[in-house]
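Enquirer: Output the structure for:
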Amino acid sequence: MSTEAATAPSPFDAERAGIERVLCFAAHPDDIDFGAAGTIAAWTAAGVQVSYCIMTDGDAGGFDPERRDEIVRLRIEEQQRAAALVGVTDIRYLHQRDGYLEASHEVIREVVRLIRDVRPDVVLAMHPERNWNRIQKSHPDHLAVGEAVTRAVYPALENPFAYPELAAAGLDAYKLPWLWLFAGPDERDNHFVDVTDHVEDKVAAIHIHVSQHPDAGAMERTVRGLMLANAERAGLAPGRSAEAFHVVAVNGPGTIAGF
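Expert: Model prediction:
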């Protein structure tokens, strides 16, 4: 179920979008769970095929100095278990170094490769703009994900002459309908998804990432509070919970080639 804030009309028409496949990009294991696990749980429950691409291995995360040699394995396992809780089993990795992610042509090419392979109706990614009100959303790797994905989506993805080696390998140019961005500035949010029925799925998925939460109780209270605040911003009834997105129509009925 989705709703749009009265002050920020969404360009996304959920009734007519016909979403069948979604590809989600994030910087670290757990980013998707914090930003969109409720929406993803609703999608998979409705039969939508959802895939993840985690760009780094999360090797700089965690708080236990005694387990540094295990952190990559732990975080991969945590992400697999968390994804399974919301109906996702297809997880890809770019294996970039945590804290060093850049919107390089190497990374952009791999993003284009994945989108052309999956050919989703929606690409969901972290926002390329910094959130000054809650700067924790704007880890430099998060911003790099948003920039790399946005630059991949247009024009490289739909340009048959961009990264010609991809077309030569059978990955033809593709026009993406929708780009959904999360964890950006609040003023960019123009679409809210009512995830009240999937709050517990989201919270359970986040709790799987035990290597990242020295205070799991405070984390859960914060997450629940933010979802309630999103629902209030969206004009939902008191007690409802929502996730917020900046939805961009990349290719639609009004799109003109090259504009």
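
Enquirer: going forward, measure contacts between C-alpha atoms and count neighbours the same way
Expert: OK.

Enquirer: Could you look up the SS state of the most centrally placed residue in the chain?
Expert: By Cα atoms, centre = their mean, the chain has its centre lying nearest to Ala125, at 3.7 Å. Following DSSP: H, G, I helix; E, B strand; the rest coil, the label given to Ala125 is strand.

Enquirer: same thing with Val248?
Expert: When the structure is split into helix, strand and coil by three-state DSSP, Val248 lands in strand.

Enquirer: Excluding chain neighbours, what is closest to it?
Expert: For Val248, ignoring the flanking residues on the chain, the nearest one in space by Cα to Cα, 6 or more residues apart in numbering is Leu179 at 5.1 Å.

Enquirer: Could you also give me the structure for this second sequence? I'd like to compare it with the first:
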Amino acid sequence: MTRALAVFAHPDDVDFNAAGTIAQWVRDGIEVSYLVVTRGEAGQGEPRETIQQLREAEQRAAAAAIGVKDVEFLDGYADGRLTVTLDLRREITRAIRLKRPERVMTSSPERTWRLREADHPDHSAVGEAAACAVYPDALNPYVHPELSELGTWSVPEVWFCEPPEPDHYVDITETFGLKVAALAEHRSQPGIEPESVRDRCAAVGAAGQLPAGRLAEAFTIVRRVPAG
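Expert: Here you go, the predicted structure:
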């Protein structure tokens, strides 16, 4: 495993859901790239006329805090109005074919109605679009013929964040400080308190039956079954 691509709807999504895990990947020598679909203009922050630039800068600083250097934002997609369109699938497919990741991380396409922070329709839309980009789009040369010069790419593994029924828990106790450092860069967004983040990660660790006091992030992992 040498390359991973994280695809999310808004600045801070990746840090809330997976910064501890990604910090471990970076530590282990995996080259991680971020693709952020919007600049989070519907999020809180002042002044409103520069909120997009502010949140983009915050996400870049958060990425740097855990060692991620490659951060790309898409143009033309509005925060709060995302749907699974062919255009969005094409943009994610382009990134997959260019980056050639062996692992894609994204939001779960399944909405969890019990959790306010997990039920944003933008999250599930991006998760579904990313799943479509992984299969069949990135693998099929005839889906987006305008991308033919990039060739095709088969992604072996997809990690869905905060799914309704996780099947994989990552112990982030050792990288929790980096997760907090990344979240701290999102200064325009209220309610990011280290203790509340710790409590949430402790609850995830308990759900994953980790030893008492351990902190975790949760995922569902889907692996490609080789043909034949």
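
Enquirer: returning to what we had before: so what's the counterpart of the residue nearest to Val248 of structure 1 in structure 2 up against?
Expert: Counting by TM-score structural alignment, Leu179 of structure 1 corresponds to Val158 in structure 2. Val158 of structure 2 makes contacts with 103-106, 131, 221-223, as judged by Cα atoms under 8 Å, 6 or more residues apart in numbering.

Enquirer: hang on, Val158 of structure 2 in a strand?
Expert: Yes - under the criterion used here (three-state DSSP), Val158 of structure 2 sits inside a strand.

Enquirer: how close does it get to Pro211 of structure 2?
Expert: As for Val158 of structure 2, its distance to Pro211 of structure 2 is 26 Å (criterion: Cα to Cα, to the nearest Å).

Enquirer: And for Arg60 of structure 2?
Expert: Using Cα to Cα, we find Arg60 of structure 2 at a distance of 33 Å from Pro211 of structure 2.

Enquirer: Neighbour count: the two, which is higher?
Expert: Neighbours per residue (other Cα atoms under 10 Å) separate Arg60 of structure 2 from Pro211, with Arg60 holding more: 21 against 10.

Enquirer: where's Glu110 of structure 1, which helix or strand?
Expert: In this structure, Glu110 of structure 1 sits in helix 105-118 according to DSSP states H and E.

Enquirer: so where is that helix in structure 2?
Expert: Helix 105-118 of structure 1 lines up with residues 86-99 of structure 2 when matched by TM-score structural alignment.

Enquirer: That stretch vs structure 1, average distance?
Expert: Its match in structure 1 and stretch 86-99 of structure 2 itself, once the structures are fitted together, sit a mean 0.5 Å apart by mean Cα distance after the TM-score superposition for structure 1.

Enquirer: how far is that stretch from where the chain is centred?
Expert: 15 Å (Cα atoms, centre = their mean, to the nearest Å).

Enquirer: and if you look at stretch 209-226 of structure 2?
Expert: On the basis of Cα atoms, centre = their mean, stretch 209-226 of structure 2 sits 15 Å off its chain's mean C-alpha point.

Enquirer: Name the residues of the helix ranked longest in structure 1 that are buried.
Expert: Among all segments of structure 1 classified by DSSP state H, the helix with the greatest residue count is helix 216-234. For helix 216-234 of structure 1, burial by neighbour count (16 or more other Cα atoms under 10 Å) applies to 220, 223-224, 226-234.

Enquirer: Which residue in structure 2 occupies the aligned position of Asp141 of structure 1?
Expert: The pairwise alignment with structure 2 assigns Asp141 of structure 1 to Asp122, based on TM-score structural alignment.

Enquirer: Tell me, how many residues neighbour the closest residue to that match other than its chain neighbours?
Expert: Among residues not flanking Asp122 of structure 2 along the chain, Leu82 sits closest, at 5.2 Å (Cα to Cα, 6+ apart). Look at Leu82 of structure 2: counted by other Cα under 10 Å, it has 18 neighbours.

Enquirer: Okay, helices next: where are they in structure 2?
Expert: Counting by DSSP H, residue ranges of the helices within structure 2 are 13-27, 51-65, 86-99, 121-132, 176-184, 194-207.

Enquirer: Any chance of TSV for those helices, columns distance to Glu217 of structure 2?
Expert: Below are the helices of structure 2 laid out as TSV (distance: least, Cα to Cα, whole Å):
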stretch	distance to Glu217 of structure 2
helix 13-27	6
helix 51-65	17
helix 86-99	24
helix 121-132	17
helix 176-184	10
helix 194-207	6
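
Enquirer: Out of those helices, which is closest to Pro145 of structure 2?
Expert: Shortest distance between Pro145 of structure 2 and these, using Cα to Cα, is found for helix 86-99: 10.1 Å.

Enquirer: and the closest one, what does it pack onto?
Expert: Packing contacts for helix 86-99 of structure 2, counted by 3 or more Cα pairs under 8 Å, 6 or more residues apart in numbering; DSSP states H and E, involve strand 3-8, strand 31-36, helix 121-132.

Enquirer: Just want the angle from that helix to helix 121-132.
Expert: Computed with axes from the mean of the first three to the mean of the last three Cα atoms, to 10 degrees, the direction of helix 86-99 of structure 2 lies at 60 degrees from that of helix 121-132.

Enquirer: Buried residues, helix 86-99 of structure 2. List them.
Expert: Within helix 86-99 of structure 2, the residues scored as buried using 16+ other Cα under 10 Å are 88-97, 99.

Enquirer: And stretch 44-62 of structure 2, by the same measure?
Expert: Of the residues in stretch 44-62 of structure 2, those scored as buried under the neighbour-count criterion (16+ other Cα under 10 Å) are 45, 51-52, 54-62.
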